[in-house]
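# pasting the structure only:
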């Protein structure tokens, strides 16, 4: 089987199964898999994804979805997703490799067997069909087509369950039918044919009251759902049960030979349960319920638990086994399979051990694996045995150990996900914080943990909430009752000694990891060692490939080996469609430990340089259409490559890569990577990350590079409305660059200085400075810097009321951005919208705003989008589109608050005030204008504080509070630097008017 649709959409790969991408990608895969070897047109696929509302760019988006699906499908020889003549796509795949097609094939064989009178074979086929369903079909896929398909597949599921029940009743397997159909009837409570079979099976088992209770419940549901009575067949069966019709018992279960079997001595090999077991309630309940629910079926119940070393798999399995003991009275067996060791135990040896435990004489144990498996299965065939297989290496080691009949159950633990037919897999993650705290308290004893929670939190952080590490830490504390928690917390805070401290008696975190590490092949061991010093939060295949510098197949094999060993944990694929992996903090510490001991320092530095160089190459390509940071570009721009989804997935790693490049002696890479990465971080509003990468670059770079990094950080202060601090920094930088002859960087400093002065209300003295900056930046071929300077110049003209000049400057900037979609173009379009709005051409402004917003959203730039949303909401209000204005401004405000953009929040409050004023809601308008002034404060934007005070005065006057209005306007007038400016004249006019009307 390669593709599953009867549950979550999943695709087979080397490690097991993975989700079929995003919901839209899963929709494409499901569509093609349900029509194997058949061409589906692009229009049909688009309609199934988006319905009638397919976007204009649907075709291009669909290409991307198909491309990522090809990656997900990998290199399976049996399957190919290909373009068909330009009109659509086709999935070449055998019907048996798609669970839906396979189910239908089996259903056909079942019907044929039944027609020939072979009910036993038909029942076997129907059970296989039913076993293919793993939950709601196409789970997670939305839309009308998916819902219709789900309904059809639901009907097929119910029909298969009914056919299986019919065969079971005919064969006299009434208890088995009752067990099967109870769960089915709960899931499909309105499927009366299933309820009818269930009632008959229960009646034949002598469970008359339960049969009647099912009818009562079903009748209630039908009446509530449809307002009618159940169908005639169900009503008739109900009446026959009430009068105990003898004909209902005509088909009896086969009689069982009552001859007594030889005496059987029950055996229990389970390790003792742990008294201080904490947490895992959900996993305990799930595993227990899974085994009990599947028990009594056609096959043994099998449940697997997988997770990283030390996460508590064995402990959990033992506790579940003790819970299940009463249900398996014939014995509970335990085997350590040694799967993490370099040489896992041989299945033949393990079978011999099992047979001896089951009282088979050593001389009677056969030689071959096949014979031992057959003897083992016949020995336990009619016994209720619970088998715990701990630390399994792989499926091939486990399969010979599985019982062959339904009476037994198996619990398997492994460091990776095992794919066993009919097994239910439970991934085991780290403890929750609450569980981890409880475990530490239990193992330590007394109230020591409660009395020093701060130190306990440090210990848990150092342990990474890994149960083994917490138990070791707790054991050390328990052994020294007078030792304060702070002492151990201080020792564990040192990452280099952490593993040494996490050792107590027989228990050692390092030893647990070492077993898995020693069993790895050479390439996987080296990948593990190098991933430690790299320090990436999550790991993608490209990063391992860069570190190893080996062919792709070697990298893939190394990653697979690390996942199988539990040293890497597979995560969900990122939005870019790449599989990702995670390494626990303590495993990373162990990897660094191994690197110090085993890795040549020169070779390690070379590998890490390849990694950070690859980061730079990919980031440089990915940000080419974003606004570059506020400093001269360090090199030529790159062609397009990785997209914004990739940047989002790798953000934390890329921030760490800047520091890694600096620490490993590659300052030029650190500086350039910080520069290009800042383009993305700033566009998404990750200001703290911008500070981190620029500070790391400053620490690594030379004096010249440090000053250019300071330019970027100063402009970040402008974005955060910290104009005073930014102005001081730009003045110092301007002097430095002019003295050193760096005219290019000096033009940036002058532009930044002009932007600060403009924000602080000094407009006229900035025009000449900005004109000079634009000339220098144009001459340097720096269109991005020139656009920024032109946008500041446009704002100056707008403040002065020179709207024609503002439009002309915006047109010049628009010309510089011609030829391709970019964020710079989005900002220019927004500027044009502002200029036209101020001239009263609001409809034109709205068109520019909407085009700007579309570009900002295309580049996933929240910072620019929220500013444009504010302007768009303001324009909607001016057009009387009040509902749209409220909705748009609310979206803008939410984004400003979430990003910590105080000035944006203040200006949105101002826009809300205008909107309320237009609607005649004076008191609400006053509240919004007052909020705007409070957020700006006395040190913020002078221009916007003057405007807020002006509108506060107007609102106060409108509410009859003349004194408060005069006070607000007087304060505003005092803030005006130029008494002849348009704003000063307007405020003075308002004061004169109010004094003439109310002397």
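Looks like it came in fine. Keep in mind that this is a model prediction, so the values were computed, not measured. Numbering: from 1, shown residues only.
# all contacts plus neighbour counts: C-alpha atoms, from now on.
Will do.
# and the longest helix for the chain?
The helix that spans the most residues within the chain, counting by DSSP state H, is helix 144-170.
# In that one, which of the residues would be classed as buried?
145-146, 149-150, 153-154, 156-170 (16 or more other CA atoms under 10 Å).
# can you check stretch 104-112 too?
For stretch 104-112, by 16+ other CA under 10 Å, it's 104, 106, 107, 109, 110, 111.
# Any idea how far the longest helix of the chain is from the middle of the chain?
33 Å (CA atoms, centre = their mean, to the nearest Å).
# packing partners for that helix?
When contacts are defined as 3 or more CA pairs under 8 Å, 6 or more residues apart in numbering; DSSP states H and E, helix 144-170 sits against helix 42-50, helix 119-131, helix 174-187, helix 192-204.
# try this one side by side with the last:
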């Protein structure tokens, strides 16, 4: 076979269709392109190229045009087709039906899937020749189907006849054959229905409903009983009943899922030339609406399966699973098979079902299957049918399209609740409705229960139900419907190791979490089996992969609530898992925080050097990119800190918070950091741990200080911290609290001077004395920096510069020791500030430029913004406002990521003044 491009196939087809006679140039152009406009040269080119592909077969053009010449040994499919059809006709007349079918099938196979697709139709004579050939093909097709009908293949040819009629709806002979095949298969009612429908088609297409079809319909209508149909080998014949329609009613208020419905409809619609059975397996967690979706789609597909719809409910998720053999018996009885003809074995009954369904177009819904092996007994064996299976377990297998179902989207959930209780009712209370929707988590079952409770109490405000959903599982129950009971069925069906893993993974927390966390909570040897079991039972969902390609998972909130309740029933299991969880995250956070710059105003936490419960995969990820790892897992770490405090294990939560704080600072996530320390502070205070509560309060004050009005809000908190640490004689924390209190007083009174600044100076001097007693460099740096700023506010510029230079020297010493330049950068910001105030703008600019390189190296975004601002101040003081504006713009661009950078308004104000030529002012 020589592969040809489309135009050359059309050219060759035209030459072949002319039956080796010469065809005029104009006719060839019309055949190939549909017109003759300026095509002669193109035709010459294509003929020349075609000669190279079929050498010796296209003579030079004569005065009348071109022709095709066959060489000895060449054959043409049309000639072979005619010979085979003639042989088939002779064999059929002689009663040798099997041989006739073989010859006719061989003839028809020559046509391919799309008969004469490349034969051109632009020329009228070629078009007539093409139509004549297609009629000959159809005649051969009719002869073959008629011969097969004589052999008793009435069931087997039904699907093929339907496929041919889709292409040739006006072929009366094919309609007659299909009606005969349906009738002889025991489908009397479908035969009559098709005869009526075909008569209408023929009348519309041909102006005549067809005499042969009318006579056949009259004979079938006169036969009230219908023909006998063999149910099985050796079985008695019986007439099949009317078309089965077993689908449960569609849900009246079915909502959303438009994409899923369209996709399933597409997957379950058999292709005309398909030889297999479309099978789709819908899986998903309990209450997600698998059955409702399957039934809804099945009702939409009913017109495409005129021979009936069967519904099989297997209850496969629990010990009350249906008996497959008995279910098959009931199904076969529905299809007209007498009890005495039923094979004794399940395998035999499944085989009989396939025989009965052969040649028919039936849609089968297998609901709530335990797995593919259970559902496989109900699968047809021949094309024309389709099957949709639902089950909680992931439905994978040869020929099965897996279709995992996800929760409803937000708008779909709102629409469904509105359909149940009334759109006006939910619209009146948007906040309470949002709370109810969040509690339901997109599960249709939960939404229907919530809607049912509201519908049964029409006088209830939505807020009343919302308040009762704090315990979601308890609140989402109404009579026999309960989300908890639905989840419990799946849980109880798990083997013991999977149940243990299900309970333990509840502590992985909300949102998605990394695959390696499973190993940390369960042990590496159990992790893979646990993930496979829970994912296959839809109690755990894949959540994609992180930016390094490592898998992540999540549990639905309601499923996690159930798992937590079960875990609480196993006290030892709870304690063991909680220890592994907190210790594992603590060690991982320590490993990551040790590799990134710390907070400039706090000493780094003591390093930990164990690897108990720490997954190797997580260690590798941290070592490859510690900052990226902290960014990816930040939400998980914050959640773990909250869990630790809720469990009164606040010391472990505090340890994790210490190691997360530097990342939050670098990322500008002050709001998250403040919430984190507030949880730790309240829990420690409730436990009577004054030292740890005061430390968390101090950290909160440091964050609050940076915000609008922060110094005034932070001062009372710092008064408490100073008092507690003084009483406990904790000199380091006492010094840091005094230094921060001094900074707050400086911020409040720097413009007015007076007693406030003096108080700041006294606190800073006392802090410096305490810091030098302990020899703790970070605390000494903070004190020196504060003293410098206080002196600057009082106009003592030489002292201010000296203090800040000492702070910078201390910062450089810390950098040399630890490799962390954060403290050095922190001190440089203060030095640049006092230099600008002292009128040494050029020197301040040099300090900023040098420190900016170090700040970029550390990744400290807030420090970069502060230095850009100070550089802008220096440039404004030097009269270089255009350059100053560029620096302020840089500071604005570096604002924090949590949406409320406390310095943004100041940066914007300075940028505005610089761009209008007014210059900036120092901080």
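Perfect, thanks for sending it. Model, not experiment: these values are computed from the prediction.
# returning to what we had before: okay if I get the buried residues of stretch 104-112 of structure 1 as JSON lines plus secondary structure and distance to residue 897 of structure 1?
Converted to JSON lines, the buried residues of stretch 104-112 of structure 1 look like this (DSSP: H, G, I helix; E, B strand; the rest coil; distance: CA to CA, whole Å):
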{"residue": "104", "secondary structure": "helix", "distance to residue 897 of structure 1": "54"}
{"residue": "106", "secondary structure": "helix", "distance to residue 897 of structure 1": "57"}
{"residue": "107", "secondary structure": "helix", "distance to residue 897 of structure 1": "57"}
{"residue": "109", "secondary structure": "helix", "distance to residue 897 of structure 1": "62"}
{"residue": "110", "secondary structure": "helix", "distance to residue 897 of structure 1": "62"}
{"residue": "111", "secondary structure": "helix", "distance to residue 897 of structure 1": "63"}
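# ok, of the residues you listed, which one's closest to residue 786 of structure 1?
Proximity of the buried residues of stretch 104-112 of structure 1 to residue 786 of structure 1 was ranked by CA to CA; the top entry is residue 104 with 65.0 Å.
# which part of structure 2 lines up with the longest strand belonging to structure 1?
Secondary structure of structure 1 per DSSP state E: the longest strand is strand 385-392. Taken onto structure 2 by TM-score structural alignment, strand 385-392 of structure 1 occupies residues 362-369 there.
# So what touches the matching stretch?
With CA atoms under 8 Å, 6 or more residues apart in numbering as the test, stretch 362-369 of structure 2 has contacts from 247, 291, 294-295, 298, 302, 305-317, 375, 378, 384-392.
# how about a cut-off of 7 Å?
Outside stretch 362-369 of structure 2, the residues that touch it by CA atoms under 7 Å, 6 or more residues apart in numbering are 291, 305, 307-317, 375, 385-391.
# still on that earlier bit, which one of the buried residues of stretch 104-112 of structure 1 is nearest residue 762 of structure 1?
residue 104 (77.2 Å).
# Pull out the buried positions in stretch 412-429 of structure 2.
By 16+ other CA under 10 Å, the buried positions in stretch 412-429 of structure 2 come out as 412, 413, 414, 415, 416, 417, 418, 419, 420, 421, 425, 426.
# same question but for stretch 814-834 of structure 1, I mixed them up
Within stretch 814-834 of structure 1, the residues that qualify as buried are 814, 816-817, 822-834, counting by 16+ other CA under 10 Å.
# Tell me which helix or strand the aligned partner of residue 559 of structure 2 in structure 1 sits in.
Mapped onto structure 1 by TM-score structural alignment, residue 559 of structure 2 lines up with residue 587. Element membership of residue 587 of structure 1 [criterion: DSSP states H and E] is helix 585-598.
# residues making contact with that helix?
By CA under 7 Å, 6+ apart, helix 585-598 of structure 1 touches 464, 510, 528, 529, 530, 532, 533, 567.
# repeat for stretch 281-291 of structure 2
Residues contacting stretch 281-291 of structure 2 (CA under 7 Å, 6+ apart): 367, 388-395, 400-407, 443-445, 483, 486-487, 538-539.
# Next: stretch 718-734 of structure 2.
Under CA under 7 Å, 6+ apart, the answer for stretch 718-734 of structure 2 is 694, 698, 701, 737, 738, 741, 770, 771, 774, 779.
# cool, stretch 770-787 of structure 1 as well?
Stretch 770-787 of structure 1 is contacted from outside by 627, 628, 744, 747, 750, 751, 754, 789, 790, 793, 813, 816, using CA under 7 Å, 6+ apart.
# can you map out the helices along the stretch 251-400 of structure 2?
Listed from the start of the chain, the stretch 251-400 of structure 2 has helices (DSSP state H, counting those that start in this stretch) covering 258-268, 290-301, 324-334, 346-357, 372-375.
# cool, the stretch 101-250 of structure 2 as well?
Counting by DSSP H, counting those that start in this stretch, residue ranges of the helices within the stretch 101-250 of structure 2 are 124-150, 158-167, 172-184, 188-206, 211-222.
# Please name whichever of the ones you listed is nearest to residue 892 of structure 2.
Taking CA to CA, helix 158-167 is the member of the helices of the stretch 101-250 of structure 2 nearest to residue 892 of structure 2, at 66.6 Å.
# helices and strands around that closest one, which ones?
helix 172-184 (3 or more CA pairs under 7 Å, 6 or more residues apart in numbering; DSSP states H and E).
# follow-up on the earlier one: tell me the average deviation of the longest strand of structure 1 from structure 2 after fitting.
Aligned to structure 2 and superposed, strand 385-392 of structure 1 gives a mean residue distance of 2.3 Å (mean CA distance after the TM-score superposition for structure 1).
# Let me know the angle separating that strand from helix 313-324.
170 degrees (axes from the mean of the first three to the mean of the last three CA atoms, to 10 degrees).
# any idea what residue 247 of structure 2 aligns with in structure 1?
Checking with TM-score structural alignment, residue 247 of structure 2 has residue 270 as its match.
# Can you get me a residue count around that match?
Using other CA atoms under 10 Å, residue 270 of structure 1 has 20 neighbouring residues.
# is it true that it touches residue 333?
Yes. In this structure, residue 270 of structure 1 is within contact of residue 333 by CA atoms under 7 Å, at 6.4 Å.
# Distance from the chain centre to the match of strand 385-392 of structure 1, please.
Per CA atoms, centre = their mean, the centroid offset for stretch 362-369 of structure 2 relative to its chain is 26 Å.
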